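Participant: fold the following.
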Amino acid sequence: MRKTIMGVAAATALLLAGCGNSEQPAGTDHGNTPPSTGAAEQATHNDADVTFAQQMVPHHQQALEMAALAASRGSNDKVKDLANRIKQAQDPEIQVMNGWLAQWGVTSTSPPTGMDHGSTGTSAPGMDHGAGPGMMAEDEMRQLEQASGADFDHMFLEMMIRHHQGAVEEARTEVAQGANPDAKALAQRIIDAQQAEIAEMEGLLKAL
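Facilitator: You can find the predicted model right below:
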């Protein structure tokens, strides 16, 4: 009986040792294997990517607010068509960028991480509220809301040209400084699309 108990104990010890040895390499192997797609997307980003998404989301949101006014305030069919195309293009982009920010563990409402000095209130004062280049001030948005007809069309085009120019500036910074391939690709698409729309709006302005 004594020999049997000692044999069982020895076998158990060998089994536990074997399990421990089998788990150790497995854990090491996981560390060496490429992460899943989601983990890779989360890891492959830098402060420029975060700043781009955090600034571009509210930038796009304001463009949607401006474009939404065209349906009831505008009088030019081409202006209304452009505004509708802006909504169709930028709303999905907002969803994509908010998805990235969630993966990266940040929010679209917090100040851009690339603007850390802004929190001190001593530098980059224009960026303290998270507003990017080309963003309309509140009084400008009120003026646009109160306009109608040809006046609205003219004001909308002038303001949206400035708005697009600001977005292009932000997107160029992302292309130059970002690390996330998807974010940089979106930035390039924004540059291409909005430069084309700027040229279109400049043409419409001349025709009004």
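
Participant: from here on, contacts and neighbour counts on C-alpha atoms
Facilitator: Will do.

Participant: let's verify Gln103: helix, strand, or coil?
Facilitator: Under DSSP: H, G, I helix; E, B strand; the rest coil, Gln103 falls in the helix class.

Participant: hmm, Ala43 and it touching each other?
Facilitator: No - counting by Cα atoms under 8 Å, Gln103 sits too far from Ala43 to count as a contact (9.2 Å).

Participant: nearest residue to the residue nearest the centre of the chain other than its sequence neighbours?
Facilitator: Most central in the chain under Cα atoms, centre = their mean is Ala53, positioned 2.6 Å from the mean C-alpha point. Nearest residue to Ala53, sequence neighbours excluded (Cα to Cα, 6 or more residues apart in numbering): Met97, at 5.6 Å.

Participant: to compare with the earlier structure, here is another sequence to fold:
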Amino acid sequence: MTTTRTLTRRPALTRRAALAASAVTAALVLAACGNDDGGSAAGSGHAGHSASSSASADATAGAHNAQDVAFAQGMIPHHQQALEMARLAADRASSPQVVDLASRIEKAQDPEIRTMSGWLKAWGEDVPASGGATESSMPGMDHSAHSGMPGMMDGEDMEKLEKASGKAFDTMFLTMMIEHHEGAVEMATTQKSKGEYGPATAMADDIVTAQTAEITEMNKLLGKN
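Facilitator: I've put the predicted structure just below:
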């Protein structure tokens, strides 16, 4: 059975990068180590200056602004919904390509939720919660609470997806996830232009790159290009 369903477009939102954030952090650590080594090589007279420079670099790396907080607090529930959608594919999708895509989305975005939650905790900011969980499954997620965010599905959308199966699910899942990804790209683009925290901006860059590629992939699966 095939279903053609046109989802109501909302302001055009999700994926990828705990690894990118880790890589940036590692690079900063290596850079700090490089400064220390340079100070030692130059002589003990520069050791204090090198340590001060490293401390200054660390402080700069940890600097963040309101946009960084908004990015993390918005992208966490956005990712949570993507995970909820992806987990439905395991026993509802008929296409192996859809199952594979959903698995990749889950593997990329679950670690990103953990990373962003860590940032917010370190900054003393509220971490979005859903069903009492932010880092694993999200039973009973309140979709209405974030339905105004770019690309977010409302409760009716999610209910229809949960009830679908086979080819009807595939079509609905891909259509909804394209919209969801477009919203994530929009949010990440704003972070890239207005954010201050390096790891958050790096994650945003990865989200734009990865999810734009997945949008192309999903359109192909729908036969649109």
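
Participant: coming back round to it: so the residue nearest to Ala53 of the first structure touches Pro58, yeah?
Facilitator: No - Met97 of the first structure is beyond contact range of Pro58, at 10.6 Å (criterion: Cα under 8 Å).

Participant: look at these two and report which has more neighbours.
Facilitator: Met97 (22 against 18; other Cα atoms under 10 Å).

Participant: what do we get in the second structure for the more buried one?
Facilitator: Alignment note (TM-score structural alignment): Met97 of the first structure maps to Met116 of the second structure.

Participant: confirm its match sits in a helix?
Facilitator: Yes - looking at Met116 of the second structure with three-state DSSP, it is inside a helix.

Participant: gap between it and Ala145 of the second structure?
Facilitator: 19 Å (Cα to Cα, to the nearest Å).

Participant: now do the end-to-end distance for stretch 159-172 of the second structure.
Facilitator: 12 Å.

Participant: where in the first structure does it fall?
Facilitator: By TM-score structural alignment, stretch 159-172 of the second structure lines up with residues 142-155 in the first structure.

Participant: for the matching stretch, the distance to its chain's centre please.
Facilitator: Distance of stretch 142-155 of the first structure from the chain centroid (Cα atoms, centre = their mean, to the nearest Å) equals 29 Å.

Participant: next one: stretch 93-103 of the second structure
Facilitator: 20 Å.

Participant: could you do stretch 191-210 of the second structure as well?
Facilitator: 10 Å.

Participant: in the first structure, what range does that stretch match?
Facilitator: Counting by TM-score structural alignment, stretch 191-210 of the second structure corresponds to 174-193 in the first structure.

Participant: so which bits of that stretch are buried?
Facilitator: Using 16 or more other Cα atoms under 10 Å as the test for burial, stretch 174-193 of the first structure gives 174-175, 178-180, 182-184, 186-188, 190-191.

Participant: and if you look at stretch 48-61 of the second structure?
Facilitator: 50-51, 53-54, 57, 61.

Participant: ok, Val168 of the first structure - how many residues close by?
Facilitator: Neighbour number of Val168 of the first structure under other Cα under 10 Å is 23.

Participant: please apply the same query to the one 4 residues further on.
Facilitator: One way to gauge burial is a neighbour count; for Arg172 of the first structure, by other Cα under 10 Å, it gives 18.

Participant: pretty sure it contacts Gln188?
Facilitator: Yes - in this structure Arg172 of the first structure lies within contact range of Gln188 using Cα under 8 Å: 7.4 Å.

Participant: I'd like the distance between Phe201 of the first structure and Asn46 of the first structure.
Facilitator: Careful, residue 201 of the first structure is Met and not Phe. 34 Å.

Participant: okay, those two: which has more neighbours?
Facilitator: Met201 (21 against 16).

Participant: all helices for the first structure, in order.
Facilitator: In the first structure, the helices defined using DSSP state H lie at 2-32, 37-43, 47-73, 77-104, 138-146, 149-177, 181-207.

Participant: got the angle between the last one and helix 47-73?
Facilitator: To tie it back to what came earlier, the one meant is helix 181-207 of the first structure. Going by axes from the mean of the first three to the mean of the last three Cα atoms, to 10 degrees, helix 181-207 of the first structure is angled at 30 degrees with respect to helix 47-73.

Participant: closest one to Ser110 of the first structure among the helices of the first structure?
Facilitator: Proximity to Ser110 of the first structure (Cα to Cα) singles out helix 47-73 among those, at 7.5 Å.
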